[in-house]
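Q: what shape does this take:
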Amino acid sequence: MDFKDYYKTLGLERGASEDEVRKAYRKLARKYHPDVSKEADADQRMREINEANDVLRDKEKRAAYDQLADHVARGGSPDGSFRPPPNWDEGFEFHRGANQGPADHADFSEFFSSVFGAAERRGAQRRNYRARGEDHHAAIEIALEDALNGAEREITLRSQELDAQGRPEFKTRTLSVKIPPGVHPGQYIRLAGQGMPGHGGEPAGDLYLEVRIAPHPLYRVEDRDLYMTLPITPTEGALGAQVKVPTPGGGVVEVTVPPKARNGLKLRLKERGLPGKPPGHLYLLLEIALPPADTDAARKAYEQLAQAAPFDPRRHLGV
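A: Got it, this is the predicted structure:
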């Protein structure tokens, strides 16, 4: 049996703080959770991540694990394999964390069972187990219109649970979610009591849904701000113009394009983005669209423009 490096599993250094452990676990859980992950080895990786998190977030387990790691670093077993030294856990009282029930470690590794299994069973016999349920994380993709106006949607989630024999299995459930106006990418919607059940009469954990906004044909979302590419003609860019622009709320506004406008110029429509405190803005990125020279009249107009207003866009190249 090999020694498991739980710090490496979570991408951490040994001196990582409790907050760093928590953040690393949440980041990896969002990537490998079976509800959202497309990775081929997501189930196995998620088990490894849960196991490492179970140990490193618990002060007693972590202290004992670090002591074992020091033993391994000093040479460990003579044949190179890992075996816990006799009475290694003396002085430590292990307990299941706030998200663990009697069989929640059933799919953890042989290494975990050999190190912590017996000690946890002894601890469980010494007390009545009470703990709040574990918080769960998942993702929800919504339309931009839902973020603007709010909505109520149903989502279907898959989660891994243990059957009566302690074997892991996937279960599906459908939940109704209220989406408040103004949610933006990366924000979390909390569903109280929809996480894992508690133990010993303690409440269930919560479910946190990370908001993702589906691509929109007109607008790109950044936090609460919206960006839209606004095509203009060369004449409108050169001379200035008043052009009509659709807004995310469904209306139309008239925007002033200033004279001598160039590609990429950014115009701001104040507080026309996602609602909130403060509300976001709508930014218009100007893009000069060239009329096609697909008729005799169009080609003649281009020839006349070239003669009337000679222009060399490559003069700065020095060739």
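
Q: make it CA atoms for all contacts and neighbour counts henceforth
A: Fine.

Q: doesn't Arg272 make contact with Pro248?
A: Yes - with contact defined as CA atoms under 8 Å, Pro248 counts as touching Arg272 (7.3 Å).

Q: check contacts around the residue nearest to Ala241 when sequence neighbours are not counted.
A: Of all residues not flanking Ala241 in the chain, Val257 sits nearest, at 5.1 Å (CA to CA, 6 or more residues apart in numbering). By CA atoms under 8 Å, 6 or more residues apart in numbering, the contact set of Val257 is 236-237, 240-243.

Q: next, the second sequence, to be compared with the first:
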Amino acid sequence: MSVSFKDYYQLLDVSKTASQDELSKAFKKMARKYHPDLNPDNPEAEKKFKEINEAYEVLKDPEKRKLYDSLGPNWQHGQNFQPPPGFDSSRFRSYSSGGPSGGPQFEGGFGGFSDFFETIFGGQFRGEQSYQGDPFGSGGFGPRQTKGRDVEVGMELPLEDAFTGGSRTISFQEQVMGPDGMPRMETKSLQVNIPAGIKNGSRIRLAGQGSPGMRGGPSGDLYLKIRVAPHPKFKLEGNSIIYDLPLTPWEAALGTKVRVPTLAGAVEMNIPAGTGSGRKLRLRGKGLGKGDQQGDQLIRVMIAVPEKPTDQERELWEQLARTSTFQPRHDG
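A: Next comes the predicted model:
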């Protein structure tokens, strides 16, 4: 049988005389570069990762390395070769039992060792599919535990709920692994504490409620992005709440006291005489936010007139027009 030679020293970018410490450092550097978790959707990186794992498995073990180095003076040329006459691979098969003490096992679809490796050290690695160890730590090699992805979910709140805060329930679709090993969507419900005065566009972090980690790694975080729903009475401008207050012309001209709704309950408000349409009056601390960042409620005066005045009202308006000296337009 003829198989393609693999230059393990070249794969790890070390010399043939490299020490065990140099081999370990080289392997960790290469593993960081080509780890499949760090190179998703890159089959070339996955292939390279398999090759450097195989190279390190051989060169880190003195007996395996000695056998590999004995293959002949043409090891560096990468040509096909025949195993040495009388070669017996069975004495190396104790390494193929798998696990932390017996050698590597593969999982996650990365595949097993090459025909070259199996020709030299025995074929019992084929089909064994679980990794042990951490390529970036001191415990060997293989994929490490990976934290799950963070997830962002939109959450719409009525303006009243954003103002008062409190406990709310949110439900959303989450992808989970079913009993058959296939992914499926499930509805997940969580109780969420909404801070009082939360602003439109704010995010709430729920630690550990995101996507599950890989190989027993921690779950990611869930972020709730708050959207404050439109309100029939109030409008939002940053932290400020705008309320349009309709007034009659005489109320605006003479001044009055009116009852004004707010998110904290209705309040009595004095309207000063001579208040023009569009003027904004302020109720402090009635907006969103908290502490020094809490906004105000702005009362925007809107002068309203009757669409169909009575005959008497029309007569009074005409009398006012004849006697008033007020000129709102100064056209020169």
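
Q: TM-score for this pair?
A: Once the chains are laid over each other, their TM-score by TM-score structural alignment, normalised by the length of structure 1 reads 0.58; 216 aligned residues with a CA RMSD of 3.1 Å.

Q: which one in structure 2 is aligned with the residue nearest to Ala241 of structure 1?
A: Val257 of structure 1 maps onto Ile271 in structure 2 when the alignment is built from TM-score structural alignment.

Q: circling back: nearest to Ala131 of structure 1 among the contacts of Val257 of structure 1?
A: Of all the contacts of Val257 of structure 1, Ala131 of structure 1 sits closest to Val243, with 61.4 Å by CA to CA.

Q: that closest one -> structure 2?
A: Going residue by residue (TM-score structural alignment), Val243 of structure 1 aligns to Val258.

Q: which SS class is the alignment partner in structure 2 of Pro217 of structure 1?
A: Applying TM-score structural alignment, one finds that Pro217 of structure 1 aligns to Pro232 in structure 2. Counting by DSSP: H, G, I helix; E, B strand; the rest coil, the backbone at Pro232 of structure 2 sits in coil.

Q: repeat for Glu315 of structure 2
A: Using three-state DSSP, the three-state assignment for Glu315 of structure 2 comes out as helix.

Q: mind listing the helices for structure 1?
A: Applying DSSP state H to structure 1 gives helices spanning 6-9, 18-32, 42-56, 59-73, 110-112, 118-125, 144-149, 234-239, 296-308.

Q: pull out the buried residues from the shortest one.
A: It refers to helix 110-112 of structure 1. By neighbour count on 16 or more other CA atoms under 10 Å, the buried set for helix 110-112 of structure 1 is 111-112.

Q: in structure 2, what residue corresponds to Ala289 of structure 1?
A: Residue correspondence to structure 2 (TM-score structural alignment): Ala289 of structure 1 is matched to Ala304.

Q: find the nearest non-adjacent residue to that match, please.
A: Thr248 (5.3 Å).

Q: need the counterpart of that neighbour in structure 1.
A: Under the alignment (TM-score structural alignment), Thr248 of structure 2 pairs with Thr233 in structure 1.

Q: tell me how far its match lies from Thr247 of structure 1.
A: According to CA to CA, to the nearest Å, Thr233 of structure 1 and Thr247 of structure 1 sit 20 Å apart.

Q: hmm, back to that, tell me how many other residues crowd the match of Ala289 of structure 1.
A: Other residues lying near Ala304 of structure 2 total 13 when counted by other CA atoms under 10 Å.

Q: pretty sure it contacts Pro246?
A: Yes - using CA under 8 Å, Ala304 of structure 2 is in contact with Pro246, at 5.9 Å.

Q: so what's Gly278 of structure 2 up against?
A: Applying CA under 8 Å, 6+ apart, we find Gly278 of structure 2 in contact with 300-302.
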